[in-house]
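1. How does the following fold in three dimensions:
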Amino acid sequence: MHVVALRVELRIRGARSLKEKRHTVKSVISQLTATFRVAVAEVDDLDKWQRATLGVAAVSGEAGHLTRMMHAIERWFHQRQDVEVLAIAATPVEMVP
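-> Okay, here's the model as predicted:
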């Protein structure tokens, strides 16, 4: 079994309150989960209305599949108009016994 995780730091475009930020983050998480079937959670910057940090995790039997999926997720984030990607960091794909 192979596991990979991404830490995605975002700037929320147009957010002027925590309510607007939460609306955008909820939409991003919902669409990301539906599109890629990954686990997603907001993991940092909870009280900053223009920033969000998401953790994205996936499991597969094939490491190459996870690598391709993480690249696709990075492209997906860069194509969105409602967020700006500040940083994306991937943990190495590892084999779990």
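
2. alpha carbons only for contacts and neighbour counts from here, please
-> Fine.

3. same for the strand or helix carrying Leu86, what does it pack against?
-> Per DSSP states H and E, Leu86 falls inside strand 83-90. Applying 3 or more Cα pairs under 8 Å, 6 or more residues apart in numbering; DSSP states H and E, one finds that strand 83-90 contacts strand 2-12, helix 63-79.

4. how many degrees apart are the last one and strand 83-90 in direction?
-> What it means is helix 63-79. Between helix 63-79 and strand 83-90, the angle comes out at 160 degrees (axes from the mean of the first three to the mean of the last three Cα atoms, to 10 degrees).

5. Pull the distance from helix 63-79 to the chain's centre.
-> Centre-to-centre, helix 63-79 and its host chain are 10 Å apart (Cα atoms, centre = their mean, to the nearest Å).

6. Let's compare: structure for the following, please.
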Amino acid sequence: MVIGILKMDICLPHLHSLKDKRKVLKSLMAKLRQKFNISVAETGGQNKWQRSSISVVLTCNDSGFAHQVLEGVVREVENTIEGFLVKYEIEII
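-> Model (predicted):
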């Protein structure tokens, strides 16, 4: 069994409140869950309205497939958010 982990730091400079951020992230995470069948959660920056850390986890039988899916998640986030991806890290266990 292979476990794929993706950690992303996101900057959303157009947001002006935590309520705005929750709305954007809730929508983004629902879209990612539906499209990629992954587990996703905000794991940092909960009290900062323009920054967030999001973690994604998936399990499968093939490390290449896990890496491909997580790269797809990164591309989807980059194309979806009105902000930018500060950094990301993929780990395959």
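
7. What does the TM-score come to for these two?
-> Laid over one another, the chains give 0.93 as their TM-score (TM-score structural alignment, normalised by the length of the second structure), with 93 aligned residues with a Cα RMSD of 1.1 Å.

8. still on that earlier bit, would you list the helices and strands packed on strand 83-90 of the first structure in a markdown table and tack on distance to Ile88 of the first structure?
-> Listed next are those as a markdown table, based on distance: least, Cα to Cα, whole Å:
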| stretch | distance to Ile88 of the first structure |
| --- | --- |
| strand 2-12 | 5 |
| helix 63-79 | 8 |
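
9. So Gly4 of the second structure sits against Thr59, correct?
-> Yes - the criterion here is Cα atoms under 8 Å, and Gly4 of the second structure meets it with Thr59 at 6.2 Å.

10. Against Ile81 of the second structure, how distant is the residue nearest to Thr59 of the second structure when sequence neighbours are not counted?
-> Closest residue to Thr59 of the second structure apart from its sequence neighbours, by Cα to Cα, 6 or more residues apart in numbering: Ile3 at 4.6 Å. Per Cα to Cα, to the nearest Å, Ile3 of the second structure is found 26 Å from Ile81 of the second structure.

11. cool, Ser55 of the second structure as well?
-> From Ser55 of the second structure to Ile81 of the second structure the distance is 16 Å (Cα to Cα).

12. Next, the contact list for the closest residue to Lys48 of the first structure other than its chain neighbours, please.
-> The shortest distance from Lys48 of the first structure to any non-neighbouring residue, by Cα to Cα, 6+ apart, is to Leu18 (7.2 Å). Neighbour list for Leu18 of the first structure: Asp47, Lys48, Trp49 [criterion: Cα atoms under 8 Å, 6 or more residues apart in numbering].
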